[in-house]
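K.L.:
give me the fold of what follows.
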Amino acid sequence: MNDRSTGRSVIITGGTSGVGLATAHRFAAADGTRIALIGRNAERGKQAVTAVTAAAPRCDVHFVAGDANDPAQALAAVTAAGDLLGGVDVLVNSTTAFYVPGLLRDIPIEDIADILTGQALGPMHMCRAVLPWLAERGGGSIVNVASDAAKVPTPGEVVIGAAMAAIVTFSRTLAVEAKREGIRVNAVTPSLIEGTATGERALAGGFSKKLFEKARQQAHLGATEPDDLAGLIAFLCSPDAARITGQVISVNGGISVA
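P.N.:
The predicted structure is shown next:
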């Protein structure tokens, strides 16, 4: 299996901000790493490349525009990234839907499908697109960022919880399928993440603010920050985790222990 700590080619979907960008910084610290950040916003992509390069001048960093929710764009983005990097060893999917928690009775029925697919499809498309690249390398690692909403039934997260549960089950099942080709697949499940656009939206007001303020009070080990996720993701993609696959790990400061 190609699971070295150095000299790896890494694709990060949603790598231009939040957890994805923090993860890019963590990978960039290793010598010889090549990184492709995939996102929809070219200006934010340019800024992310500049930030990572400034922190790790020897890292080869690129931005590739693409919407992971669109299957054709997902395939094109992985192909472009793989060509730029000379192959793929690691895929990290850290995408978020523009959704604020709310009770099901308050969600317009016509919005349910968009919430569900807007969150769940991107990681699935990217995993499917990258599998041939990892198989060609003789193995590799995938980490999908989901949410504790997949594990803990929480008022206000009925639909998003279903989407996150889809990502979690997808990741565990893909781990069983892909292990024969040396490919490891794991998922990480945060709750509220401080210092991200998603976290700011969740705390902006209304039902969502009440929900996450209560969750914040239960995080006795401290509220989760992007670097907390980045450290775990880097570990799961490292040789130290060479025997770990199909796992779903919470990072939530003690909000729950599910």
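
K.L.:
please count neighbours and contacts with C-alpha atoms only from this point.
P.N.:
Fine.

K.L.:
residue boundaries of the helices in the stretch 101-250 of the chain?
P.N.:
Counting by DSSP state H, counting those that start in this stretch, the stretch 101-250 of the chain has helices at residues 112-137, 158-178, 197-202, 206-218, 226-236.

K.L.:
rebuild the ones you listed as TSV, extending it with distance to residue 68.
P.N.:
Formatted as TSV, the helices of the stretch 101-250 of the chain follow (distance: least, CA to CA, whole Å):
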stretch	distance to residue 68
helix 112-137	5
helix 158-178	14
helix 197-202	18
helix 206-218	26
helix 226-236	20
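
K.L.:
buried residues of stretch 191-205, list them for me.
P.N.:
For stretch 191-205, the neighbour count (16 or more other CA atoms under 10 Å) marks 191-194, 198-199, 202-203 as buried.

K.L.:
hang on, the earlier thing: mind checking which of the helices of the stretch 101-250 of the chain is nearest residue 61?
P.N.:
helix 226-236 (16.7 Å; CA to CA).

K.L.:
got the buried residues for that closest one?
P.N.:
For helix 226-236, the neighbour count (16+ other CA under 10 Å) marks 226-230, 232-234, 236 as buried.

K.L.:
ok, residue 80 to residue 32 distance?
P.N.:
According to CA to CA, to the nearest Å, residue 80 stands 19 Å off from residue 32.

K.L.:
one more, for comparison:
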Amino acid sequence: MSVKAITDSSALIFGGTAGIGLASAERLLRDGLPRLLIVGRNQERGSRARDDLAGRFDKAEIHFLACDATQPDEVNAVVEAAASRLGAIDILVTSAGGDPMPRLLHTIPLEEVMPTLAGISAGILLPARAVLPQMTAQGGGSVICFASDAAKLATPGETVIGAAMAAIVMFCRGMAWEAKRHGIRVNCITPSIVGDTPLYARLKDDAFAGKLFGKVETMASLGIVTAADLAETVAFLASPAAARMTGQTISVTGGISAI
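P.N.:
All right, here's what the predicted structure looks like:
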């Protein structure tokens, strides 16, 4: 099965109004993406992001819709609207996993454990599941999910976060296995610290997280990863260059880990 060039594709990006999602939108547009719909919770921020992108990439058709990616009805509505407006959903980037802060397990009340797991994973998994019928009907597509290396490496303070990230990774592998016969590729990107995101600033300001990740940063001998670095991986996975890749979990960490 052939994979569309980015210049012939339509992309839907959940979490596309800031951070990694916005950087991914910019990167795909630089590669000539003609049709894009970005999704975020905040109407004002989303409208600003859409207007900024439209001003810089005036040949592209760019839309924004507000949505809480943890709510199934809202996600379904956005996917249906995206398919209608764009004509297809060839590329899905799902990066709306929220901004979970590290907490030692014994400090998390029992009643918060499952909501925390769902809150982190739902915003990534629901959009991936929601595009499955659309991509199946059109005969292919690329789904790119974001988790973190906490899925692979146990870290103090990230027991619940790591469990949620591991769920995302395994979901992607299972979806890749089931969907490959329809020409759908599903891959997962797992960064560690991303130095220019809103979450990074919060981590640095938190006493526990700042100490924890301050030590981890010293291991990034290749440099702290940026959102633009991750966007390069997104552009590769979305392109025909990755036409034979599916079910993969790709660490981009600057050398923090090798797993």
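
K.L.:
re earlier: can you lay out the buried residues of helix 226-236 of the first structure as CSV showing distance to residue 139 of the first structure?
P.N.:
CSV is the format used below for these (distance: CA to CA, whole Å):
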residue, distance to residue 139 of the first structure
226, 27
227, 26
228, 26
229, 23
230, 21
232, 20
233, 17
234, 16
236, 14
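
K.L.:
end to end, how far does stretch 137-149 of the first structure reach?
P.N.:
34 Å.

K.L.:
run through who's touching it.
P.N.:
1-3, 87-95, 123, 127, 134, 157, 160-162, 164-165, 167-168, 171, 181-191, 233, 236-237, 250 (CA atoms under 8 Å, 6 or more residues apart in numbering).

K.L.:
likewise for stretch 124-133 of the second structure?
P.N.:
So stretch 124-133 of the second structure is contacted by 14, 69-70, 72, 75-76, 79, 89, 92, 94-97, 143, 145-146, 168, 171 (CA under 8 Å, 6+ apart).

K.L.:
how about stretch 206-226 of the first structure?
P.N.:
18-19, 22-23, 100-102, 156, 190-196, 202-203, 251-255.

K.L.:
at 6 Å what do you get?
P.N.:
19, 22, 101, 193-194, 202-203, 252-255 (CA atoms under 6 Å, 6 or more residues apart in numbering).

K.L.:
check stretch 235-251 of the second structure too.
P.N.:
For stretch 235-251 of the second structure, using CA under 6 Å, 6+ apart, the contacting residues are 3, 5, 142, 173, 176, 185-191.

K.L.:
8 Å - rerun?
P.N.:
Residues from elsewhere that reach stretch 235-251 of the second structure (CA under 8 Å, 6+ apart): 2-6, 24, 27-28, 91, 142-144, 148-149, 169, 172-177, 180, 185-192, 258-259.

K.L.:
one more: stretch 55-72 of the second structure?
P.N.:
14, 29-30, 32-43, 46-47, 50, 53-54, 74-75, 78, 96, 119, 122-124, 126-127.

K.L.:
all strands of the stretch 1-150 of the second structure, in order?
P.N.:
Per DSSP state E, counting those that start in this stretch, the stretch 1-150 of the second structure carries strands over the ranges 10-14, 35-40, 61-66, 91-94, 141-146.

K.L.:
turn those strands into JSON lines, columns for distance to residue 217 of the second structure and mean neighbour count.
P.N.:
Output for these, formatted as JSON lines (distance: least, CA to CA, whole Å; neighbours: other CA atoms under 10 Å):
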{"stretch": "strand 10-14", "distance to residue 217 of the second structure": "28", "mean neighbour count": "28"}
{"stretch": "strand 35-40", "distance to residue 217 of the second structure": "29", "mean neighbour count": "26"}
{"stretch": "strand 61-66", "distance to residue 217 of the second structure": "34", "mean neighbour count": "20"}
{"stretch": "strand 91-94", "distance to residue 217 of the second structure": "26", "mean neighbour count": "27"}
{"stretch": "strand 141-146", "distance to residue 217 of the second structure": "20", "mean neighbour count": "29"}
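
K.L.:
output those in JSON lines; the columns should cover distance to residue 242 of the second structure.
P.N.:
Shown next, in JSON lines, are the strands of the stretch 1-150 of the second structure (distance: least, CA to CA, whole Å):
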{"stretch": "strand 10-14", "distance to residue 242 of the second structure": "16"}
{"stretch": "strand 35-40", "distance to residue 242 of the second structure": "20"}
{"stretch": "strand 61-66", "distance to residue 242 of the second structure": "25"}
{"stretch": "strand 91-94", "distance to residue 242 of the second structure": "13"}
{"stretch": "strand 141-146", "distance to residue 242 of the second structure": "10"}
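
K.L.:
nearest to residue 108 of the first structure, of the buried residues of stretch 191-205 of the first structure?
P.N.:
Nearest to residue 108 of the first structure among those, with distances taken as CA to CA, is residue 202, at 18.4 Å.

K.L.:
right, and the closest one touches residue 156 too?
P.N.:
No. Judged on CA atoms under 8 Å, residue 202 of the first structure makes no contact with residue 156 at a distance of 11.1 Å.

K.L.:
what touches both of these two?
P.N.:
101, 208.

K.L.:
among the strands of the stretch 1-150 of the second structure, which is nearest residue 113 of the second structure?
P.N.:
strand 141-146 (21.0 Å).

K.L.:
average distance between the closest one and the first structure?
P.N.:
Averaged over the aligned pairs, strand 141-146 of the second structure sits 0.4 Å from the first structure after superposition, using mean CA distance after the TM-score superposition for the first structure.

K.L.:
one step back: list buried residues within the contacts of stretch 55-72 of the second structure.
P.N.:
Here, 16+ other CA under 10 Å leaves 14, 29, 32-41, 46-47, 50, 53-54, 75, 78, 96, 119, 122-124, 126-127 buried among those.

K.L.:
gap between the residue nearest to residue 172 of the first structure when sequence neighbours are not counted and residue 3 of the first structure?
P.N.:
Leaving out its chain neighbours, the residue that sits closest to residue 172 of the first structure by CA to CA, 6 or more residues apart in numbering is residue 246, at 4.4 Å. Distance, residue 246 of the first structure to residue 3 of the first structure, using CA to CA: 16 Å.
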